[in-house]
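Trainee: Sequence isn't available, so here's the structure alone:
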């Protein structure tokens, strides 16, 4: 598996992955009806860096890294990760997380914060905890899960 910066030529393949992940409405805030044109502002905005991980000639996952806030809060990074459902459980998320931590350190971020981790996304929470992220806050009923209704969300943080 190889991780590299995303290119404009990856747009359609990232959209295919993105749309597969959001269609379950169980881990991301995007509605399954999010139009393809919105991918640019959610995954390719000028203030973020987008990476992909490839294997066997296909994009298996992707992540973005950006400042969590503007101005005096820009020293903390924010990341979002997506792994194609067909490749979940094969170490793709782990490699993306490792890579993002390295990128954040190289770019002199002081920490990484995840603003909304759905409490029912047990696999992601366990992975983030393995990398030293801690739950630092809970938003009661912060997410409208497609099958479970309102569930809590977590804010997770890792000091760098």
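Mentor: Received, thanks. None of these values were measured; they are calculated from a predicted model. Residues are numbered from 1 along each chain as shown.

Trainee: Could you use CA atoms for every contact and neighbour count after this?
Mentor: Noted.

Trainee: wait, residue 27 sits on residue 118?
Mentor: Yes - with contact defined as C-alpha atoms under 8 Å, residue 27 reaches residue 118; the gap is 5.8 Å.

Trainee: want to compare, so here's the second one:
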């Protein structure tokens, strides 16, 4: 994000500002991926794409620390999100 190639948020935002848009409220959720040492290397948030008639379709956002890219964190997050969406009954027609 700091390089400005992904999410369009200010590079000067505070942790509290970032928390308000990244921490997905119920019925959605936010998860992290950690390495073997317990260091957080990535995160994903997921939930309904839109309220009302769009609530049956899920959306998700992902972020992986560039120092840990290519090591499977993004794939693990994606697989977790897809499983969660299926288990929660999201579907598109």
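Mentor: Happy to help now that I have it. Being a predicted model, the structure only gives us computed values, none of them experimental.

Trainee: Overlay them and tell me the TM-score.
Mentor: The TM-score (TM-score structural alignment, normalised by the length of the second structure) is 0.89; 91 aligned residues with a C-alpha RMSD of 1.4 Å.

Trainee: Residue 27 and residue 118 of the first structure - which one has more neighbours?
Mentor: residue 118 (25 against 22; other C-alpha atoms under 10 Å).

Trainee: now the nearest residue to that one once chain neighbours are set aside, what's its secondary structure?
Mentor: Excluding the flanking residues, the one nearest residue 118 of the first structure by C-alpha to C-alpha, 6 or more residues apart in numbering is residue 153, at 4.5 Å. Here residue 153 of the first structure is strand, with the state taken from DSSP: H, G, I helix; E, B strand; the rest coil.

Trainee: okay, now residue 153 of the first structure: neighbour count?
Mentor: Residues lying near residue 153 of the first structure (other C-alpha under 10 Å) number 23.

Trainee: And the strands in the second structure?
Mentor: Along the second structure, the segments classed as strands by DSSP state E run 29-34, 40-48, 58-64.

Trainee: Out of these, indicate the one that is most buried.
Mentor: strand 40-48 (a mean of 20; mean count of other C-alpha atoms under 10 Å).

Trainee: How far off centre is it?
Mentor: Offset of strand 40-48 of the second structure from its chain centre (C-alpha atoms, centre = their mean, to the nearest Å): 2 Å.
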